[in-house]
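Student: Predicted model, plus sequence, below.
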Amino acid sequence: MDFASPDAEQRYDALVAVASGLIVACDFDGTLSPIVDDPTQAHIHPDAGEVLSALAPKVLAIAIVTGRPARQVVELGGLEALGDAIAASGRELHVFGQYGNERWSSSDRTVAGPPPPEGLATFVAELPRTLRAADAADAWVEEKGLAVAVHTRRLPEPEAAFARLLPLLREQAEAHDLIVEPGRNVVEVRAAGMDKGLVVDRLITELGPKAFLFAGDDLGDVDAFETVGAHAKDGLATLLVCSASEEQPALTALADVVVPGPDGVLELLRRLASDIA
């Protein structure tokens, strides 16, 4: 674990001191789940259930904030069982899917969310032409209901294909009043109006925490990092954790702590549970 900011150790100690009022929020892919070639097989880290179950009774709440559909991440994460374990400790597991457009929790296991954005169906219908124009016709297209993701990881030169696709997809998305969310060899297209920073605000408003830890790995987590940082200026005890990778260094400069991928995230959370009296 690398304390990246000058006062990171003090920030960590401040979280421990007010742990009963701490929200621990994590991204899923690349943070709690290793990145794999097939996102449908991106199961949660095998140690995550044990670590989060041990941490939950000592903090205010656990949240998973992801770009995936909420129901999908519940299945990939085994979150029904984890939710049972956390509920038994008197705490709650919150899952925000599709950047906060969908919500599931261990106390309300229905998935609530809005209808698909206008323009998305037309965007999808036009997508094959855009892929051919970028010489990426074999990119994998993942339809998420409220969004669509174009993955280049399986292509022979994924980074080059991503670079060709991004400006074309951004232009096409803007024509349909949609936005793009670049990630690690993936471009997601979705409606505007919701992001992970707004999820942070919602959790703070609803739960009134004394402290907030957010762990993420990708560009989609920047809004959450910036929002947590803004609340830190207002006196909230905070810790920003970057699950680092060579593919995406964007969060490193914003983080208090840099760890090596999901293994490092869970090592940090295990240490946190141990340090809380």
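Tutor: Perfect, thanks for sending it.

Student: CA only for contacts and neighbour counts going forward, please
Tutor: Will do.

Student: And the helices in the stretch 151-277 of the chain?
Tutor: Assigned helices in the stretch 151-277 of the chain, in chain order: 158-175, 196-207, 222-233, 261-275 (criterion: DSSP state H, counting those that start in this stretch).

Student: so can I have JSON lines of those helices showing distance to residue 120?
Tutor: Putting the helices of the stretch 151-277 of the chain into JSON lines (distance: least, CA to CA, whole Å) gives the following:
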{"stretch": "helix 158-175", "distance to residue 120": "9"}
{"stretch": "helix 196-207", "distance to residue 120": "21"}
{"stretch": "helix 222-233", "distance to residue 120": "23"}
{"stretch": "helix 261-275", "distance to residue 120": "32"}
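
Student: Among those helices, which comes closest to residue 129?
Tutor: The stretch from these with the least distance to residue 129 (CA to CA) is helix 158-175; that distance is 10.5 Å.

Student: which parts of the closest one are buried?
Tutor: Neighbour counts over helix 158-175 (16 or more other CA atoms under 10 Å) mark 158, 159, 161, 162, 164, 165, 166, 169, 170, 172, 173 as buried.

Student: Kindly report the same for stretch 69-89.
Tutor: For stretch 69-89, the buried set under the neighbour-count rule, 16+ other CA under 10 Å, comprises 69-71, 73-74, 76-77, 79, 82-87.

Student: ok, residues contacting that stretch?
Tutor: Outside stretch 69-89, the residues that touch it by CA atoms under 8 Å, 6 or more residues apart in numbering are 28, 40-44, 49, 53, 56-57, 92-93, 95-98, 102-107, 111, 144-145.

Student: follow-up on the earlier one: looking at the buried residues of helix 158-175, which one is closest to residue 253?
Tutor: residue 159 (22.0 Å).

Student: what about versus this one:
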Amino acid sequence: MDFLRPDVDLEAHFARLAGGARGVLLCDYDGTLAPFREVPAEAVPHPWVPHLLEAIAAVGTRVVMVTGRAADDLAAVFPVRGLEVWASHGRERRFPDGRVSLLPPEPAAEEALNALHERLAGTLSAARCERKPGALAVHVRGLSPEHVARTEREVRRLADTPEAAPLQLLPFNGGWEFRAPGADKGLAVRTILEEEGRGRPVVAYLGDDRTDEDAFAALGPRGLKVLVSAEPRPTLADVRLDGGDEVRGFLAHWLMSVKEGRHAG
């Protein structure tokens, strides 16, 4: 574990949980709770993840998944039910009771995504060219360097065409994404903070990707920003965890602290 800012007091967050403060735990999925796989549909979570998150939710923490995946795509690989999910970079919200809300993109952006999907589908497999609400992801993990370079040239060429004008082209860990503006992971964080009001909960966000920087920015000083990455990189995070074992330790410490607070109360 690396502390990325000199003023970060990790133990103070856990001490507040042990003192009975409400907890809000937000987690990205791929690269944070699940190892990357060449085929995203094969990216199942670390074996210890379902039990730990279920246990943390059972003791009263608000546990929220915040992912770039579509909600149905996440449900296919992540076995934990009854958690709140913000999917498709904030466009889809699935409540613990199963209700779903969707923030649709503007019609022009939707048309542009459909057009680009049709053009890319002719050169990429369905697993490599993923259409989801408000976005089109191009996955290149596992491809040869030559194939990755060729795909990047085509993606950037399409990004410069008039039909792509309503969209943003953003990199992520393992590819690029054409995305309609108006939603990102920061939207999920801002909404959750608003819902929590003035109660001053202990909030932590765990994420690995550039797309999680939007969530870190939205959280700001109101919570603990945790980068999950084996390698240092520029980030707004407060702490860096080196992958699975350290994430497991962090979540176990969270659970233990909340249990202490319940016993103390």
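Tutor: In hand now; what should we look at? Computed from a predicted structure; not experimentally measured.

Student: quick revisit: closest to residue 139 of structure 1 among the buried residues of stretch 69-89 of structure 1?
Tutor: Within those, distances to residue 139 of structure 1 taken as CA to CA reach their minimum at residue 69, with 20.1 Å.

Student: Distance-wise, check the closest one relative to residue 266 of structure 1.
Tutor: Between residue 69 of structure 1 and residue 266 of structure 1 the distance, using CA to CA, to the nearest Å, works out to 23 Å.

Student: same thing with residue 217 of structure 1?
Tutor: Distance of residue 217 of structure 1 to residue 266 of structure 1, given as CA to CA: 13 Å.

Student: Residue 254 of structure 1 now?
Tutor: As it turns out, when the distance is counted by CA to CA, residue 254 of structure 1 lies 20 Å from residue 266 of structure 1.

Student: likewise residue 47 of structure 1?
Tutor: Taking CA to CA as the criterion, residue 47 of structure 1 is separated from residue 266 of structure 1 by 7 Å.

Student: Pick out whichever of the two has more residues nearby.
Tutor: Counted by other CA atoms under 10 Å, residue 47 of structure 1 and residue 266 do not tie: residue 266 has more neighbours, with 23 against 14.

Student: That one maps to what in structure 2?
Tutor: Structural alignment places residue 266 of structure 1 opposite residue 248 in structure 2 (criterion: TM-score structural alignment).

Student: Next, the contact list for that match, please.
Tutor: When the contact criterion is CA under 8 Å, 6+ apart, the partners of residue 248 of structure 2 are 48, 49.

Student: And residue 191 of structure 2, what's its match in structure 1?
Tutor: Under the alignment defined by TM-score structural alignment, residue 191 of structure 2 is paired with residue 202 of structure 1.

Student: and if you look at residue 111 of structure 2?
Tutor: In structure 1, residue 111 of structure 2 lines up with residue 118, judged by TM-score structural alignment.

Student: got it, and residue 159 of structure 2?
Tutor: Here residue 159 of structure 2 is matched to residue 170 in structure 1, going by TM-score structural alignment.

Student: wait, doesn't its match sit right on residue 180?
Tutor: Yes - shown here, residue 170 of structure 1 and residue 180 form a contact pair, counting by CA atoms under 8 Å, at 5.9 Å.

Student: neighbours of the match of residue 111 of structure 2, just the number please.
Tutor: Under the neighbour criterion other CA under 10 Å, residue 118 of structure 1 is assigned a count of 14.

Student: repeat for residue 180 of structure 2
Tutor: Around residue 180 of structure 2 sit 25 other residues, with neighbours defined as other CA under 10 Å.

Student: Dump the buried residues of helix 158-175 of structure 1 to a markdown table, plus distance to residue 276 of structure 1.
Tutor: Formatted as a markdown table, the entries for those read as follows, by distance: CA to CA, whole Å:
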| residue | distance to residue 276 of structure 1 |
| --- | --- |
| 158 | 43 |
| 159 | 42 |
| 161 | 46 |
| 162 | 43 |
| 164 | 48 |
| 165 | 46 |
| 166 | 44 |
| 169 | 46 |
| 170 | 45 |
| 172 | 49 |
| 173 | 46 |
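
Student: What does residue 213 of structure 1 correspond to in structure 2?
Tutor: With TM-score structural alignment as the matching criterion, the partner of residue 213 of structure 1 in structure 2 is residue 204.

Student: residues touching its match, list them.
Tutor: Listed by CA under 8 Å, 6+ apart, the contact set of residue 204 of structure 2 reads 24, 25, 26, 223, 224, 225, 226.

Student: Narrow the contacts of stretch 69-89 of structure 1 to just the buried residues.
Tutor: Judged by 16+ other CA under 10 Å, buried ones among these: 28, 42-44, 49, 53, 56-57, 92-93, 95-98, 102-106, 111, 144.

Student: Which of those residues fall in helices?
Tutor: Secondary structure assignment (DSSP state H) places 49, 53 from these within helices.

Student: Check the gap between residue 127 of structure 1 and residue 142 of structure 1 for me.
Tutor: Using CA to CA, residue 127 of structure 1 is found at 12 Å from residue 142 of structure 1.

Student: the more surrounded of those two?
Tutor: residue 127 (18 against 15).

Student: Quick check: the gap between that one and residue 166 of structure 1.
Tutor: Distance from residue 127 of structure 1 to residue 166 of structure 1, counting by CA to CA: 12 Å.

Student: Need the nearest residue in space to residue 37 of structure 2, chain neighbours excluded.
Tutor: Take residue 37 of structure 2 and drop its neighbours on the chain: the residue closest to it by CA to CA, 6 or more residues apart in numbering is residue 43, 5.3 Å away.

Student: right, and the one you found touches residue 30 too?
Tutor: Yes - when contacts are counted by CA under 8 Å, residue 43 of structure 2 is listed as touching residue 30 (7.3 Å).

Student: any common contacting residues for these two?
Tutor: Residues touching both residue 43 of structure 2 and residue 30 (CA under 8 Å, 6+ apart): residue 36.

Student: Aligned to residue 69 of structure 1, what sits in structure 2?
Tutor: In structure 2, residue 69 of structure 1 lines up with residue 70, judged by TM-score structural alignment.

Student: ok, which stretches of structure 1 are strands?
Tutor: 2-3, 22-26, 61-65, 93-97, 102-105, 140-143, 147-151, 178-182, 186-191, 211-216, 237-243, 257-259 (DSSP state E).
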